[in-house]
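# Structure, please.
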Amino acid sequence: MQGTTGTGYLPSVGGVQSTDGSGFASSLTGAVENVQQLQDASSDLAIKAVTGDLEDIHNATIASSRAAVTLELVAAVRNKGVDAFTEIMRMQA
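Predicted coordinates for the structure are as follows:
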């Protein structure tokens, strides 16, 4: 099987193997921190655009889109995790 390269939207986990869920937890924590950094960068560029200090509007647009897509991805992963947990709890009841 060929290796895949990341998109840069989420940090790579690179071979983390654990059965206690710590790998998933650290991946999710890293993703949330990455979302925060992307949103901060997007906000900084938006402020520059409003004040007239922005040199390239393309960078602001890309940063905004990247932050939005990453947030949607993290929310989707979170929702799938909650759904899986709910299904497991339903099967045990």
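# C-alpha only now, for contacts and for neighbours.
OK.
# can you map out the helices along this protein?
22-51, 57-92 (DSSP state H).
# Please generate a structure for the following sequence too, so the two can be compared:
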Amino acid sequence: MVDKLNGLNIGINQLQRLQPVTNKTESTNSVSFGDTLKQALNQVNKLENESSKMGKLLAAGKIDNLHDVVIAGQKASIAVELTVQVRNKAVEAYQEVMRMQV
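Predicted coordinates for the structure are as follows:
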């Protein structure tokens, strides 16, 4: 349980390090919501690829430290869980807006 909470903190810290979301205008160089989302998904993908790569290296006997492999796997797992929960909340919010009467 503590590992999951620590991993969740890592995922939240990674999301907090993203640049603030602002409206994109012609006169400023700001980051759009889509760009921020794409960046976050790329980070999750990077964690998944790193975990997979370390697992393969462990199976090949090229990594001696099992702890690093397990930690990479947990980071990737928690990042995916966080992504799924954010997606679920976004879908839930969309459905709620669609149920509103105008």
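# Give me the TM-score for this pair.
Scored by TM-score structural alignment, normalised by the length of structure 1, the superposition of the two chains gives a TM-score of 0.77; 85 aligned residues with a CA RMSD of 2.2 Å.
# about what we covered before: so which of the helices of structure 1 has the densest surroundings on average?
Across the helices of structure 1, the average number of neighbours (mean count of other CA atoms under 10 Å) peaks for helix 22-51, which reaches a mean of 16.
# Remind me what it packs against, helices and strands.
Contacts defined by 3 or more CA pairs under 8 Å, 6 or more residues apart in numbering; DSSP states H and E place helix 22-51 of structure 1 against helix 57-92.
# mean shift between the helix it packs on and structure 2?
For helix 57-92 of structure 1, the mean deviation from structure 2 after alignment is 0.6 Å (mean CA distance after the TM-score superposition for structure 1).
# Find me the equivalent region of that helix in structure 2.
Aligned using TM-score structural alignment, helix 57-92 of structure 1 spans residues 66-101 in structure 2.
# what about that stretch, distance to the chain center?
Centroid separation for stretch 66-101 of structure 2 versus its chain: 8 Å, with CA atoms, centre = their mean, to the nearest Å.
# same deal with stretch 13-30 of structure 1?
For stretch 13-30 of structure 1, the distance to the chain centre is 14 Å (CA atoms, centre = their mean).
# Following superposition onto structure 2, what is the mean distance for stretch 24-32 of structure 1?
Mean deviation for stretch 24-32 of structure 1: 2.0 Å (mean CA distance after the TM-score superposition for structure 1).
# Please work out which residues of structure 2 line up with that stretch.
On structure 2, the counterpart of stretch 24-32 of structure 1 by TM-score structural alignment is residues 33-41.
# Translate Gln19 of structure 2 into the numbering of structure 1.
Gln19 of structure 2 maps onto Gly14 in structure 1, by TM-score structural alignment.
# how many neighbours does that match have?
The local packing of Gly14 of structure 1 (other CA atoms under 10 Å) involves 6 other residues.
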